[in-house]
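K.L.:
let me see the structure of the following:
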Amino acid sequence: MNGVIGPKRFYKEASVASHAMGFAVTLDGRIPKTPAKNHLILPNANAARLVASEWAMQGDSIDPASMPVTRLINVALDHGATSRDAMVDQVVKHAGTDLVCYRAPTPDSLIQAQAAAWDPLLDWAKQHFEVELVTTTSALAIHQSPLALERVARAARALDDLRLTALAFANGLAGSAIVALALVHGQLSGEDAFKAIRIEEDWQAQRWGKDPDEEKVAQARRLDLIAVEALVKALGA
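P.N.:
Below you'll find the predicted structure:
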């Protein structure tokens, strides 16, 4: 509950029902609405069950922080169709300064850890989307080719509203369009995506110990990435 008391739970049972537009989440037989008053209807039963499970797991009060998939669906239903260009632009922006392209110059152990985690992702992006990003050990910004960035944009635009929303969310969490694309396309699990963006932090923690406050923020990010994985799996191929 994160110490925050949300609205009182107003339903007994969360379930799923077939609907003309797909599959609806139901609370005591009624379809809840998003903040913009859209009905909570998903394209398939698995995705609807995933959302319903978050509602079912609530206690006496509803904690939105414990419902990451529902939050993602709300954004997608309310803004996905009208915000596609903005979401694609954000993904491309992160690709231009992608985390996996900025490498430590020293020490060898960190260099090797980054290469082991990130080189396969860059290879995958090149093979899967023809996206070829350059890397650097300099602190100065590098300029990725317009062609590479356009291919990132093309990969993002190819996704439907739900998956594009998930991509944009993961992109912001990861600071990496490449990690986000790999997660949404099933190349990385949510857990592995989290590990991929934490290479330097984990390397530092092994030597100097963990910061409890930073660790709390990191774990929230981890759960959100796992939620993205769960959603794209539920949506299916």
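K.L.:
rest of the way, CA atoms for contacts and neighbours
P.N.:
Noted.
K.L.:
excluding its backbone neighbours, what's nearest the residue most central in space within the chain?
P.N.:
Nearest to the mean C-alpha position of the chain, counting by CA atoms, centre = their mean, stands Ala170 at 2.6 Å. Once its chain neighbours are removed from consideration, Ala170 has its nearest residue in Ala180; the separation is 5.2 Å (CA to CA, 6 or more residues apart in numbering).
K.L.:
quick one: that neighbour and Ala153, what's the gap?
P.N.:
According to CA to CA, to the nearest Å, Ala180 stands 13 Å off from Ala153.
K.L.:
likewise for Ala116?
P.N.:
With the distance defined as CA to CA, Ala116 ends up 26 Å from Ala153.
K.L.:
where do the strands sit along this structure?
P.N.:
Counting by DSSP state E, one finds strands in the chain at the ranges 14-19, 22-27, 41-42.
K.L.:
any idea how far the lengthiest helix in the chain is from the chain center?
P.N.:
Counting by DSSP state H, the longest helix found in the chain is helix 212-235. Averaging C-alpha positions (CA atoms, centre = their mean, to the nearest Å) puts helix 212-235 8 Å from its chain's average.
K.L.:
give me the neighbour count for the closest residue to Lys233 other than its chain neighbours.
P.N.:
Closest residue to Lys233 in three dimensions, ignoring its sequence neighbours and counting by CA to CA, 6+ apart: Gly186, at 7.9 Å. Residues lying near Gly186 (other CA atoms under 10 Å) number 14.
K.L.:
now the other sequence, so there's something to compare against:
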Amino acid sequence: MSDWKPKRFWKDSTVVQVDDGFTVELDGRGVKTPAKAQLVVPTRAMAEAIAQEWDAQEKEVDPTTMPHTRSANAAIDKVRHQHAEVADMLAAYGDSDLLCYRAEHPESLVARQSEQWDPALDWAAETLGVRLVPVSGVVHRPQPDEALDRLRRRVHDLSEFRLAAFHDLVSLSGSLVLGFAAAHGWREPDEIWRISRLDELWQEEQWGTDEEAQAQAEVKRQAFLHAKRFYDISE
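P.N.:
Sure, this is the predicted structure:
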């Protein structure tokens, strides 16, 4: 595999307002996505975050240090053209939501799941108008059709940029409810992330920690926190 990386060729990164939003120019030349579309984003805050990432590049461009740019590229090149498919995929999490599948034992884990996950389900019932039903065990049990339809409509209503962020909020947490909870600011995103990892944290308490697993979890945590920030600056 080639180690080639594009070199920095510009001096200044500038945010420019255009007819349908904001773009970033490098020495007067507009930034394009990997699919060669013009990178136009909906808010100045997002464009400024992207411009800062380009400004921070030194001799070579490192996409791994440019999360806002990568998320915007995903929204434009992928979600824009597959909005319905992405929305359906995420809405499907509601029928097998992490929060609804509870341990049968030990009692300490059962109690902790109830303590931390029930409030999220209560929030969804109050704020989203959807009551999902928790069950014991791992055997799939369908959720009420009306609840799933309401959640599906909410997902489909998201803009392409918010849907790109929402994809990570849901897929990283494993929960459609926690994805909405993070998007709506139910609690601090770090706390919602910890709630999503309840089972893993409990296992660590019982058996100890694994450095590699912790490192992977931290990468995912940072991606989750970024997704929340990107969601917030999308509108």
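K.L.:
hmm, back to that, quick one: buried residues of the longest helix of the first structure?
P.N.:
Taking 16 or more other CA atoms under 10 Å as the neighbour-count basis, helix 212-235 of the first structure is seen to contain the buried residues 218, 221-232, 234-235.
K.L.:
stretch 127-144 of the second structure now?
P.N.:
Leu128, Val130, Arg131, Leu132, Val133, Pro134, Gln143.
K.L.:
list the contacts of that stretch.
P.N.:
By CA atoms under 8 Å, 6 or more residues apart in numbering, the surrounding residues in contact with stretch 127-144 of the second structure are 94-96, 99-104, 121-122, 124-125, 147, 150-151.
K.L.:
please identify which of these is nearest to Arg197 of the second structure.
P.N.:
Leu99 (10.7 Å; CA to CA).
K.L.:
tell me how far the closest residue to that closest one other than its chain neighbours lies from Lys59 of the second structure.
P.N.:
Sequence neighbours aside, Trp117 is the residue nearest to Leu99 of the second structure in space, at 5.8 Å (criterion: CA to CA, 6+ apart). In this structure, Trp117 of the second structure and Lys59 of the second structure are 47 Å apart, going by CA to CA.
K.L.:
count the neighbours of the nearest residue to Ala91 of the second structure once chain neighbours are set aside for me.
P.N.:
Leaving aside its chain neighbours, Ala91 of the second structure sits nearest to Arg152 (5.0 Å; criterion: CA to CA, 6+ apart). The local packing count at Arg152 of the second structure equals 19, with neighbours defined by other CA under 10 Å.
K.L.:
which ones are touching Arg152 of the second structure?
P.N.:
Neighbour list for Arg152 of the second structure: Ala87, Asp88, Ala91, Ala92 [criterion: CA under 8 Å, 6+ apart].
K.L.:
ok, those in the first structure: which stay?
P.N.:
For these, the aligned pairs still in contact in the first structure (both residues aligned by TM-score structural alignment, their matches' CA atoms under 8 Å) are Ala87, Asp88, Ala91.
K.L.:
list just the nearest of these to Trp10 of the second structure.
P.N.:
Nearest to Trp10 of the second structure, judged by CA to CA, of these is Ala87 at 37.2 Å.
K.L.:
wait, that closest one touches Arg154, no?
P.N.:
No. Ala87 of the second structure sits out of contact with Arg154 when judged by CA atoms under 8 Å, with a separation of 9.2 Å.
K.L.:
neighbour count for the two, which is higher?
P.N.:
Ala87 (23 against 14).
K.L.:
buried residues in stretch 171-178 of the second structure?
P.N.:
Counting neighbours by 16+ other CA under 10 Å, one finds that the buried residues in stretch 171-178 of the second structure are Leu172, Ser173, Gly174, Ser175, Leu176, Val177, Leu178.
K.L.:
so which of these sit within helices?
P.N.:
Mapping these onto helices (DSSP H) picks out Leu172, Ser173, Leu176, Val177, Leu178.
K.L.:
show me the helices in the first structure, by range?
P.N.:
Defined through DSSP H, the helices belonging to the first structure, from first to last, are 45-56, 68-79, 84-96, 108-129, 146-157, 161-174, 177-184, 190-197, 199-208, 212-235.
K.L.:
deepest of those, which one?
P.N.:
Between the helices of the first structure, the one whose residues have the most neighbours on average, counting mean count of other CA atoms under 10 Å, is helix 177-184 (a mean of 26).
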